[in-house]
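J.: Provide a 3D model corresponding to the input given below.
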Amino acid sequence: MSHSFDYDLFVIGAGSGGVRAARLTAMGGKKVAVAEEYRVGGTCVIRGCVPKKFMVMASEFTHQLEVAEGFGWTVGDASFDWTRFRNAKETEIARLSGLYNANLSKAGVEIINGRAVLKDKHTVEIVGTGKTVTAERILIAVGGRPFVPDFPGSEHTITSEEAFLLPELPKRIVVVGGGYIAVEFAGIFAGLGVETTLVYRGAGILRGFDEDVSAHLSREIERHGIKVVLSAEHTAIEKTETGLMNRLSNGMDIETDAVMFATGRKPYVKGLGLETAGVELTDGGAIKVDAYSQTNVDNIWAVGDVTDRVNLTPVAIREAVAFHETVFKNNPQTVDHADIATAVFSQPPVGTVGLTEAEARKKCPAEVDIYMTTFRSMKYAFYGAEHRMLMKLVVDAQSQKVVGVHIVGPDAPEMIQLAGIAVKAGLTKQQWDDTCAVHPTAAEELVLMKEKRPNGAC
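T.: Down below sits the predicted model:
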């Protein structure tokens, strides 16, 4: 390190990506600091996937109680204590944040509690302290924040960030949006006994997912008691004596006690000093980076959601590792953003990897073979419930490689992790078929689908 700098690396943001890059670099003997304005752990640990998964788990019990009755159990008076759950969840989140803190310290990273703002390409100010520091290299890993459009009454809304810490559960809620956060929270609230309406301006939920997945999930969440209103958006929210009146563009008026907007997230770049340091943004407002996560400024890099590439925790971590290898170990590495398996913890959940049918048809030079099945699993067939599972394989007809796998139903996220290996490895449909089924499971259907859907041509 040149003695003119305080640090070899200064990381802004202590989320999954920032923490990994800081730790690896410090463990390699470099002088590293990380600044975090809120709590170490970032979106995923503090106000994202981890607390959300706990909420999904808590909300699934209502459904499990119904299933139990179908299997001969008599369920007594069951009730849910939101405050007890919320406090237990916060205790666990604090424990996890503490682990991140401890691991950073153990690696020799200096943790700075405060908001860092760029003053120039090598200088960072910690807001409110009057302290400025310099660094040879800077990594920006500040993530994203929920976005709420501006309309009359929008000040009455909450986002996922407030949903984790509600003082009490509302009796009625409107969840706005059609993406995975909206669908997941609709399931959470409905499962916790809240009268839930999902409002989305599009024609179908989960835009960008396979169309069969979107249509199937829409039907299934309605079976779970969620009212789905499509092709409508808010014109206003008015506070009344008894709640909040949601005025929608399709003429519907819905009164609820809370309105949660999950209409997308935006890179958290406001007031970061990017223009002062000369860092360029994309048209969408994300930090513009190359394949090695480097910005247009030679000593500044960015990873994770702030770059708006693939906004998933494991991707941010991989980008952080690749950054460290490239910059500090002279081993240039990029992250392959193709065929990343992902899960939606809706109820029922979704697991998906690779191409949707529409994407495959756009790409394919010749034909696409589609194998799809929907069925009632043993558990639901046993007591006559109508819940159905969907499985779909998208196959390139020429190479016979399975290029997309889409599952909706119990344990879909667990299955897709393993299916992801097969898709990433480029295995053929024949190799899937050659794999012996595990019986009786729902997953066995993935290797038993033999009937091609007609009309395979591009």
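
J.: From here on, just use CA atoms for contacts and neighbour counts.
T.: Noted.

J.: Just list the residues touching residue 180, thanks.
T.: By Cα atoms under 8 Å, 6 or more residues apart in numbering, the residues touching residue 180 are 206, 344-346.

J.: Apologies, that question was intended for residue 32.
T.: Each residue near residue 32 by Cα under 8 Å, 6+ apart is listed here: 7-11, 22, 25-26, 108-110.

J.: What helix or strand is residue 322 located in?
T.: Residue 322 is part of helix 313-328, with elements assigned from DSSP states H and E.

J.: re the thing from before, how about the contacts of residue 32 in CSV, adding neighbour count?
T.: Written out in CSV, the entries for these read as follows (neighbours: other Cα atoms under 10 Å):
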residue, neighbour count
7, 21
8, 21
9, 28
10, 29
11, 28
22, 31
25, 25
26, 21
108, 20
109, 25
110, 19
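
J.: before we go on, could you also do this sequence so I can check it against the first one:
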Amino acid sequence: MAYDFDFFVIGAGSGGVRSARIAAGHGAKVAIAEEYRVGGTCVIRGCVPKKLLVIGAHFAEDLVDARRFGWRIEGQSFDWPTLRDHVLADVDRLNRAYQSTLDTHGVTTFHARAELVGANRVRVGDREVTAAHVLIATGARPQVPDDIEGAGRGITSNEVFHLEALPRRIAIVGGGYIANEFAGIFHQLGSSVTQVLRGNRLLKEWEPALADRLLAISMEKGIDVRLNAAPSRVEQLKDGSLRLHLAHGRTVEVDQLLWATGRVPNADGLGLEALGVQRAHRGQIVVDDRGATNLPWLHAVGDVTDRVQLTPVAIREGHALADRLFGGRDWRVDYDHIPSAVFSHPPLASVGLTEPEARERLGGVRIFTADFRPMKNVLAGRDERALYKLVVDAASDRLVGAHMIGPEAPEILQALAIAVKAGLTKAELDATMALHPTMAEELVLMR
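T.: Below you'll find the predicted structure:
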């Protein structure tokens, strides 16, 4: 059968764009459909603009600390529209860059919603096309609770980048990475921040020592963290502000409410049910380790599979799929030892097993920690401390986990992730000469 395209990608986020580009590079005739903007969540309304806000927020403390380093900056002030508009302008630049990449590689772009209407058939806008292979890379979307009255009065991470003004008081519901990142951003920019959690700890999947340290630092900075405070109702007051009703009769009044309660796979409305595509309990598309669904011509990568919701994972999955289908190279994504970060204030970074995970899987482990004040904090007169933690398999001396909270933790951990991935031993770390004076030298000085 002759098809209109060899490869049709639904969703022009990081995974979809990479897969389309690689497939086109192998000589395939490729099309991609995107109903919003080319670039996807990470580039348009996720990790990239959020990281720019994080950088902007860091100046709040830097300007204060500068005085201890001899700098006098008079009359400083913050203007939210300036930061917001510069961030959005950079998003526009990246959107153009992603589109240019597709155009350069000869990928046909449909700026319209796509839906499967039969085997190898896609309706895109007002036309139908056929493709030998179809990839779904539609990502995930913010989850808004459907069991809380008035929940629609809040916003999500999709809308937060477009706020007209910086809220004087904001409540952020959630304890995961998105909630903690925006709590740090808004606090540093001058908002009064209340962070509301259903449970009793931040970042429940992370190394407990890091999560506990972040909680202590956040509260010391002035973020009002409410634990075991499940929201029950959102009430709008006469002056336009909101009253968030919590468990045990508690309330908090704010000017803005941000839901940061997780993300759900974006797989609805794609025609999957009529074709019998297998989905799991959260609506995610079920795939094997090659990104294949239960239909031989249909594939899925990235957050829509709900496997690992990280941009680099989606990119690698999309690349591997294109290589297998069109490049004659069949390789698998390795999901072991994926590094991750939380760009909170201060940031966290982690790779490998946490201490509880290592004790459960390996039995005997050795733990090494460095708990110190970075030089900048010492001279600035800040008591805030960094914490580094290494988890080592006692039987083999192999480094199986590394966890950090402190300035530049994600930048430092990327190199250490190589050591964990390579299976280096603690003895090999100890044999590495320290680079002095740095925070990173602590990683080779723990005894």
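
J.: So which of the contacts of residue 32 of the first structure belong to strands?
T.: In this view, the contacts of residue 32 of the first structure that belong to strands under DSSP state E are 7-11, 110.

J.: quick check, nearest of these to residue 241 of the first structure?
T.: Taking Cα to Cα as the measure, residue 11 is the one of these closest to residue 241 of the first structure, at 47.8 Å.

J.: Quick one: map the closest one onto the second structure.
T.: Counting by TM-score structural alignment, residue 11 of the first structure lines up with residue 9 in the second structure.

J.: Name the nearest of the ones in strands among the contacts of residue 32 of the first structure relative to residue 397 of the first structure.
T.: For residue 397 of the first structure, the closest of these turns out to be residue 11, at 46.4 Å, with distances computed as Cα to Cα.

J.: can you tell me which residues contact that closest one?
T.: Contact criterion Cα under 8 Å, 6+ apart gives 18, 22, 32-35, 138-141 as the residues in contact with residue 11 of the first structure.

J.: make it 6 Å
T.: 34, 138-140 (Cα atoms under 6 Å, 6 or more residues apart in numbering).

J.: Throw together a PyMOL command that grabs the buried residues out of those.
T.: In PyMOL, a selection of the buried entries from the contacts of residue 11 of the first structure looks like this (16 or more other Cα atoms under 10 Å):
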select buried, resi 34+138+139+140
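
J.: For the second structure, just list every one of the helices.
T.: Under the criterion DSSP state H, the second structure contains helices at 14-25, 40-45, 47-65, 80-104, 177-189, 208-221, 272-275, 311-326, 355-362, 375-380, 409-422, 426-430.

J.: what's the average per-residue distance for the helix holding residue 322 of the first structure once overlaid on the second structure?
T.: With mean Cα distance after the TM-score superposition for the first structure, helix 313-328 of the first structure departs from the second structure by a mean of 0.9 Å once superposed.

J.: What residues in the second structure pair up with that helix?
T.: With the alignment judged by TM-score structural alignment, the segment of the second structure matched to helix 313-328 of the first structure spans residues 311-326.

J.: if we can go back for a sec, mind putting the ones in strands among the contacts of residue 32 of the first structure into JSON lines with distance to residue 316 of the first structure?
T.: Putting these into JSON lines (distance: Cα to Cα, whole Å) gives the following:
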{"residue": "7", "distance to residue 316 of the first structure": "23"}
{"residue": "8", "distance to residue 316 of the first structure": "21"}
{"residue": "9", "distance to residue 316 of the first structure": "18"}
{"residue": "10", "distance to residue 316 of the first structure": "17"}
{"residue": "11", "distance to residue 316 of the first structure": "14"}
{"residue": "110", "distance to residue 316 of the first structure": "21"}
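
J.: Pull the most distant pair out of those residues.
T.: That would be 8 and 110, which, of these, are the farthest apart (Cα to Cα) at 11.9 Å.

J.: that older thread, take the contacts of residue 11 of the first structure and lay them out in JSON lines including distance to residue 90 of the first structure.
T.: Putting the contacts of residue 11 of the first structure into JSON lines (distance: Cα to Cα, whole Å) gives the following:
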{"residue": "34", "distance to residue 90 of the first structure": "24"}
{"residue": "138", "distance to residue 90 of the first structure": "32"}
{"residue": "139", "distance to residue 90 of the first structure": "29"}
{"residue": "140", "distance to residue 90 of the first structure": "27"}
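
J.: Among the contacts of residue 11 of the first structure, name the ones in strands.
T.: Assigned to strands by DSSP E, the following of the contacts of residue 11 of the first structure qualify: 34, 138-140.

J.: Can you tell me which of those is nearest residue 89 of the first structure?
T.: Out of these, the one with the shortest distance to residue 89 of the first structure is residue 34. That distance is 25.9 Å, counting by Cα to Cα.

J.: Now do the contacts for the closest one.
T.: Residues counted as contacts of residue 34 of the first structure (Cα under 6 Å, 6+ apart) are 10-12, 111.

J.: now, among these, which is nearest to residue 292 of the first structure?
T.: residue 11 (16.4 Å).

J.: From residue 280 of the first structure, how far out is the closest one?
T.: Shown here: residue 11 of the first structure relative to residue 280 of the first structure, a distance of 18 Å by Cα to Cα, to the nearest Å.

J.: What separation do you get for the residue mapped onto residue 294 of the first structure from the second structure and residue 231 of the second structure?
T.: Residue 294 of the first structure maps onto residue 292 in the second structure when the alignment is built from TM-score structural alignment. Residue 292 of the second structure sits at a distance of 39 Å from residue 231 of the second structure (criterion: Cα to Cα).

J.: Under the alignment, what does residue 115 of the second structure map to in the first structure?
T.: Counting by TM-score structural alignment, the partner of residue 115 of the second structure is residue 117.

J.: let me fix that: residue 343 of the second structure
T.: Under the alignment (TM-score structural alignment), residue 343 of the second structure maps onto residue 345 of the first structure.
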